[in-house]
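1. coords please:
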Amino acid sequence: MGINEVFTISEIAAFLKTSQHQVRAMIRAGELEALKVGREYRVTLAALDAFLEGE
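-> A predicted model of the protein is given here:
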């Protein structure tokens, strides 16, 4: 996994044209898989692809 394949909550929110709050809610609901790094979440490209494909 390369460094370009991991995104912050703010990057995901900008890509999906939604708020950071909504992205965190999707993570808590299990709709979007994320890794917790310290106090922050990171989303892999594979997890974003799976979310967009509805898996």
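2. can we go C-alpha only for contacts and neighbour counts from here?
-> Noted.
3. Pull the contacting residues for residue 12.
-> 20, 23, 43 (CA atoms under 8 Å, 6 or more residues apart in numbering).
4. Looks to me like it is in a strand.
-> No. Checked against DSSP: H, G, I helix; E, B strand; the rest coil, residue 12 lies outside a strand; its state is helix.
5. any idea how far it lies from residue 40?
-> As judged by CA to CA, to the nearest Å, residue 12 and residue 40 stand 13 Å apart.
6. Here is a second sequence; please produce its structure as well for comparison:
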Amino acid sequence: MFDAIEAEITSRYSDVTFVSHEEFGNFHASMAAEKRILEQLPEMLHTRKVDLVIAAVGA
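-> I've put the predicted structure just below:
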């Protein structure tokens, strides 16, 4: 689904850059990993100059 979203948005807006979810790690690997990643998330988003997050559950 993210591939389709990325393709559609980049076709409409040439100046958009996507940051892969893989750069942020697996939030649900363990409770400790989830806590660590969520604590670091604001800085991770700021460092990568992220203005918008598209979040979903892959079921």
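7. Could you quantify their similarity as a TM-score?
-> Scored against TM-score structural alignment, normalised by the length of structure 1, the superposed chains reach a TM-score of 0.26; 31 aligned residues with a CA RMSD of 4.0 Å.
8. Just put the contacts of residue 12 of structure 1 in a markdown table and tack on neighbour count.
-> Listed next are the contacts of residue 12 of structure 1 as a markdown table, based on neighbours: other CA atoms under 10 Å:
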| residue | neighbour count |
| --- | --- |
| 20 | 17 |
| 23 | 19 |
| 43 | 20 |
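9. Out of those residues, which is nearest to residue 6 of structure 1?
-> Comparing these against residue 6 of structure 1 with CA to CA places residue 43 closest, at 5.6 Å.
10. Quick check: the closest one is in a strand.
-> Yes. Applying three-state DSSP, one finds residue 43 of structure 1 inside a strand.
11. returning to that earlier point: would you mind giving the contacts of residue 12 of structure 1 as CSV with distance to residue 49 of structure 1 added?
-> Formatted as CSV, the contacts of residue 12 of structure 1 follow (distance: CA to CA, whole Å):
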residue, distance to residue 49 of structure 1
20, 18
23, 15
43, 10
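12. wait, which of these is closest to residue 36 of structure 1?
-> When the contacts of residue 12 of structure 1 are compared for distance to residue 36 of structure 1 (CA to CA), residue 43 wins out at 8.9 Å.
13. Much appreciated, bye for now.
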